[in-house]
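# Okay, structure incoming, though there's no sequence with it:
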């Protein structure tokens, strides 16, 4: 079976133990998400061979076994690209020389060429520069490029944007999205920032205290009520939409989601492009009847799919919008007074500020 097969037990400090048994897709970007200390970096280190999993653990990519009960493949023979929080560039080499280092020492031929990497990661103006003159974001883009030019079978990224400011983080995210579009290269991306993950990942592994608690499609897991994600303050549904048209008079763009229209601030993207939308549960309210006078532009017909069973002051409601889903966090009192029941056809009011645009096509 294609993909990454993991059956790992790996001990750590103070009684910590990573115990994982799953298969990871060989297509797209899989995010490994969880709080600090959940075992995210330990997992990457075991896959890379930098940390030894216990005897009997199994690590296999497609048909190639890197560890099982009988042997362990050395790190250098796994052909993995690894990008850390700190870029770890060679300080005595300029950017071009750092990239050339990977090219001249890669253990196998690859179909990723220098000019492609330079274009995808926007490194053209940096090639002659010393690494100590680069910003943190520039260093990370060079580090990603060097990892790609090593001709990896798998790319591991361990919180590569953790030390970047917002602008640099968004720049790197756009570049990583472009790589995902251009390359048939599986990537594992560690993060504890769900907004970052929302922009990038196709699949999601949720870790907690060294255990896998959920696994699946990002879009599916983000809209379920029974996951850790839905109970975080930043809980949000992720939807996919297409740019339908632009309204120059009012500075808005019209998106379509399963035949429904969403208006957002003007986007610099062509009609027909696919976008990813993150809508926080706290910014969705519900009503029985469509308001006739409201400043909220996005009022959509939805159906109640699920209501959280809780005695807390607030609860979550899962709403279907065609084949996709929204989450609404409302007070339990509101739910009772509205008499909400599963199957009800109601309206969701979405604050326009909540429509955070995430690129799924290269800009």
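Done, it's in. Just so we're clear, the structure is a prediction, and the values are computed from it rather than from any experiment. Residues are numbered from 1 along each chain as shown.

# switch to C-alpha atoms for all contacts and neighbour counts from now on
Fine.

# and the residue nearest to residue 311 when sequence neighbours are not counted, how many neighbours does it have?
Computed as Cα to Cα, 6 or more residues apart in numbering, the closest residue to residue 311 that is not its neighbour in sequence is residue 332, at 7.8 Å. Neighbourhood size, residue 332 [other Cα atoms under 10 Å]: 18.

# so residue 332 touches residue 317, yeah?
No: taking contacts as Cα atoms under 8 Å, residue 332 lies outside contact range of residue 317: 10.1 Å.

# Distance check, the residue nearest to residue 311 against residue 211.
Look at residue 332 and residue 211: by Cα to Cα, to the nearest Å, they are 32 Å apart.

# residue boundaries of the strands in the stretch 201-350 of the chain?
203-208, 211-217, 236-247, 252-257, 260-265, 274-280, 284-287, 298-307, 314-321, 324-331, 345-350 (DSSP state E, counting those that start in this stretch).

# Out of those, the one nearest residue 68 is which?
Within the strands of the stretch 201-350 of the chain, the stretch nearest residue 68 is strand 211-217; the backing value is 20.1 Å (Cα to Cα).

# between that closest one and strand 203-208, how many degrees?
160 degrees (axes from the mean of the first three to the mean of the last three Cα atoms, to 10 degrees).

# Now do strand 211-217: distance to the chain's middle.
Remark: strand 211-217 is offset 14 Å from the chain centroid, using Cα atoms, centre = their mean, to the nearest Å.

# Alongside the first one, take a look at this:
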């Protein structure tokens, strides 16, 4: 990696630019070494296993790790360099931790008032009424943290971080301390926040499900280094990535709702020149939605099969194939439905018996899909 004092010629002024080079942290052998640019819009997920450096990177951005050798700037404003070290309280960030960390002696509303007092008065990212509405916390404002559920406390913590009026929101595994029921309770609020906020969000997680639902852009870390980076949907649809070998390997497809069958409780999404059905919700005709398709839910056939309960059958072309290096008995097949990638995880024996090859036309039979938003 280049010397961090070198001026980066291709630096994007409208982005968060981070360069870190540290051989060891504390008494461990862990090192953090990366040079990245994070988009100044949408949600960027920092993804990777525990110990990969996600939280360390977030703390560095926030100015909480002082010993790291780093260059950090947002929109041309330098926060950290060889000669500058902006204190944490002067960095225009909101930080949501794994635990809500609310002041126990203050009501939820008073916790929000504390954030308003700290807010940057020179800019208004979001109004108080909008925050209360977005997080649906009006009934909670008079209660103390001990009277709230874990999910409710996190909603207050997110609201507090927004009311600081930050230029950047950092979220460090905000669902990690919640059980599965509470995760499902708060995820819709996070989705609404991520897709309506007008500030960039960096979201730390080792849950692929959360990343798929929330993130526009991904940075994958392992042992302190970036191993993959790019637009979420593009990365998920590629072979030879950590995602293709993940147990929950999936793709996300986008389309427009073109048909609804109320009698059967189904809506149909247009994918190129074909359609895919899913359980009807609150969507209406013309809505643009995203569906998650897991590779384990896709099987392949050489021809249309009658008498099957599988509704979704798409005509596809095999674009690529790869044997799982960790499990030679399994094969990942990349398919194209028009220009939309779909992954199918099948046995190597099945691929052999069907004599599958690149460029071949087959039928993708999709057993289930999940609506993301």
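Done, it's in. Here the structure is a predicted model, which is why all the values come from computation and not from measurement.

# still on that earlier bit, need the counterpart of the residue nearest to residue 311 of the first structure in the second structure.
In the second structure, residue 332 of the first structure lines up with residue 348, judged by TM-score structural alignment.

# Hmm, residue 328 and that match touching each other?
Yes: with contacts counted by Cα under 8 Å, residue 348 of the second structure reaches residue 328, the gap being 7.3 Å.

# Give me the distance between the aligned partner of residue 67 of the first structure in the second structure and residue 204 of the second structure.
Using TM-score structural alignment, the partner of residue 67 of the first structure in the second structure is residue 80. Going from residue 80 of the second structure to residue 204 of the second structure by Cα to Cα gives 21 Å.

# out of the two, which sits in the more crowded spot?
Between residue 80 of the second structure and residue 204, counted using other Cα under 10 Å, residue 204 has the larger neighbour count: 25 against 22.

# ok but that one is inside a strand, no?
Yes: with DSSP: H, G, I helix; E, B strand; the rest coil as the criterion, residue 204 of the second structure is located in a strand.

# Looking at the alignment, what corresponds to it in the first structure?
By TM-score structural alignment, residue 204 of the second structure lines up with residue 190.

# State the distance from that match to residue 155 of the first structure.
The gap separating residue 190 of the first structure from residue 155 of the first structure is 11 Å, by Cα to Cα.

# try residue 219 of the first structure
Taking Cα to Cα, one finds residue 219 of the first structure at 22 Å from residue 155 of the first structure.

# again with residue 346 of the first structure
In terms of Cα to Cα, residue 346 of the first structure sits 44 Å off from residue 155 of the first structure.

# And the two? Which one has more around it.
residue 155 (21 against 17).

# Please, where are all the helices along the second structure?
Ranges of helices in the second structure, per DSSP state H, are 54-62, 108-118, 128-135, 150-163, 180-196, 208-214, 232-236, 348-353.

# Excluding covalently adjacent residues, which one is nearest to the corresponding residue of the second structure for residue 86 of the first structure?
When the second structure is aligned by TM-score structural alignment, residue 86 of the first structure is paired with residue 99. Nearest non-adjacent residue to residue 99 of the second structure, counting by Cα to Cα, 6+ apart: residue 177, 6.5 Å away.

# sorry, back to before: and of the strands of the stretch 201-350 of the first structure, who's closest to residue 230 of the first structure?
strand 236-247 (7.1 Å).

# mean per-residue distance, the closest one to the second structure?
Compared with the second structure after fitting, strand 236-247 of the first structure deviates on average by 1.8 Å (mean Cα distance after the TM-score superposition for the first structure).
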